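Peer 1: coordinates only, sequence not included:
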């Protein structure tokens, strides 16, 4: 019996994650080319910027995760903007069993991975409905995104320390 208790004490807690809800907080699709009355076949050059945000909610173990995309499509070789698409897509998650030191990366890596397929579908549908070929976003490596943001923050902190010295 004592061996069973010792083995249970050594095992890490079971991680549980549930998506409680998903929603679009804000969305804007500006079809610049159509507003100008222009049409025709153009090769798009698409720029996608991704921002992530995580907030603790008032309910225990609940977090709101937001993926913010800013997509600009220009005609290749020109500065003519075809469309601008901005969306804040959010999910409410119930997360338990994640150690505190691992919670921040968990929320900004694993939770966005769960939301991304739904967000990709929305982007594809909206661009298609806007008169363009569906924009099928490539997978986003949220771990690499998290690591690059950490590196950027550390570099900024070091630069600030050097400036203060």
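Peer 2: Sure thing, it's come through. The structure presented is a predicted model; accordingly, all values stated were derived computationally and were not measured. Numbering: from 1, shown residues only.
Peer 1: Going by C-alpha atoms from here, please, whenever you check contacts or count neighbours.
Peer 2: Noted.
Peer 1: got the contact list for residue 35?
Peer 2: Counting by C-alpha atoms under 8 Å, 6 or more residues apart in numbering, residue 35 makes contact with nothing.
Peer 1: Distance check, it against residue 29.
Peer 2: Going from residue 35 to residue 29 by C-alpha to C-alpha, to the nearest Å gives 12 Å.
Peer 1: Output the longest helix belonging to the protein.
Peer 2: The longest helix of the chain (DSSP state H) is helix 100-129.
Peer 1: middle-most residue in this protein, spatially?
Peer 2: Centroid check for the chain by C-alpha atoms, centre = their mean gives residue 67 as the closest residue, at 3.2 Å.
Peer 1: so which helix or strand takes in residue 156?
Peer 2: Assigned by DSSP states H and E, residue 156 belongs to helix 142-164.
Peer 1: Identify all contacting residues around that helix.
Peer 2: Counting by C-alpha under 8 Å, 6+ apart, 105, 108, 109, 110, 112, 113 sit against helix 142-164.
Peer 1: how about 7 Å then?
Peer 2: By C-alpha atoms under 7 Å, 6 or more residues apart in numbering, the residues outside helix 142-164 that reach it are residue 109.
Peer 1: A further structure is provided below for comparison with the first:
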């Protein structure tokens, strides 16, 4: 007769992975610049805007255990369709300080660059809307950013850059 029973503590331990803890300790504007180029040039009139948004993310460990700073950097360039004249330029660095526990080490990097920016994004969207409106333009409501796709694209770009630099050093 074979013993097919399992130890309940082993099963419970496998099913009971540690609960991920994530707290936003602080969030703040680290840097903000808005230039109303249309007003500086003295140009008047309605212009159909063509808005380009660049997003960069950065994360680093802070001194206290389990604390990380995540920075979302946006560069928003608005030009008039047709003429290509610049309407405004906005640069924003928005940071969050997070307390994160129980995230496996191999999943920490994507967690910091996907989940943390998702928490910050509604505040960034509001700031961009308010600043563009206060700068003399209709409020700019950013489209939702797919942080998973942004993360994958950055990993792919880094791998291609590594492969290119490896080929270049191999030819020398």
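Peer 2: Ah, there it is. All values reported here derive from a predicted model rather than from experimental measurement.
Peer 1: Where in the second structure does the helix holding residue 156 of the first structure align, residue-wise?
Peer 2: Using TM-score structural alignment, helix 142-164 of the first structure corresponds to residues 147-169 of the second structure.
Peer 1: any idea how far the equivalent of residue 123 of the first structure over in the second structure is from residue 155 of the second structure?
Peer 2: Aligned counterpart of residue 123 of the first structure in the second structure: residue 128 (TM-score structural alignment). The spacing between residue 128 of the second structure and residue 155 of the second structure, counted by C-alpha to C-alpha, is 27 Å.
Peer 1: And those two? Which one has more around it.
Peer 2: Using other C-alpha atoms under 10 Å, the more surrounded residue of residue 128 of the second structure and residue 155 is residue 128, with 22 against 12.
Peer 1: Need the nearest residue in space to the residue nearest to the centre of the first structure, chain neighbours excluded.
Peer 2: Closest residue to residue 67 of the first structure apart from its sequence neighbours, by C-alpha to C-alpha, 6 or more residues apart in numbering: residue 52 at 4.9 Å.
Peer 1: Mind telling me what element that neighbour is part of?
Peer 2: For residue 52 of the first structure, the host element (DSSP H and E) is strand 44-56.
Peer 1: if we can go back for a sec, so who does the corresponding residue of the second structure for the residue nearest to the centre of the first structure touch?
Peer 2: In the second structure, the residue matched to residue 67 of the first structure (TM-score structural alignment) is residue 72. Residue 72 of the second structure is in contact with 56, 57, 58, 93, 94, 95, 117, counting by C-alpha under 7 Å, 6+ apart.
Peer 1: Rebuild those as JSON lines, extending it with neighbour count and distance to residue 159 of the second structure.
Peer 2: Formatted as JSON lines, those follow (neighbours: other C-alpha atoms under 10 Å; distance: C-alpha to C-alpha, whole Å):
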{"residue": "56", "neighbour count": "14", "distance to residue 159 of the second structure": "17"}
{"residue": "57", "neighbour count": "20", "distance to residue 159 of the second structure": "17"}
{"residue": "58", "neighbour count": "13", "distance to residue 159 of the second structure": "18"}
{"residue": "93", "neighbour count": "19", "distance to residue 159 of the second structure": "26"}
{"residue": "94", "neighbour count": "23", "distance to residue 159 of the second structure": "27"}
{"residue": "95", "neighbour count": "24", "distance to residue 159 of the second structure": "27"}
{"residue": "117", "neighbour count": "23", "distance to residue 159 of the second structure": "23"}
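Peer 1: Near the equivalent of residue 105 of the first structure over in the second structure, how many residues? Count them for me, please.
Peer 2: By TM-score structural alignment, residue 105 of the first structure lines up with residue 110 in the second structure. Residues lying near residue 110 of the second structure (other C-alpha under 10 Å) number 14.
Peer 1: And residue 91 of the second structure, by the same measure?
Peer 2: 18.
Peer 1: so it sits right up against residue 29, yeah?
Peer 2: No - counting by C-alpha atoms under 7 Å, residue 91 of the second structure does not reach residue 29; the two are 10.9 Å apart.
Peer 1: ok, for residue 69 of the second structure, nearest residue in space, not its chain neighbours?
Peer 2: Closest to residue 69 of the second structure by C-alpha to C-alpha, 6+ apart is residue 97, at 4.6 Å.
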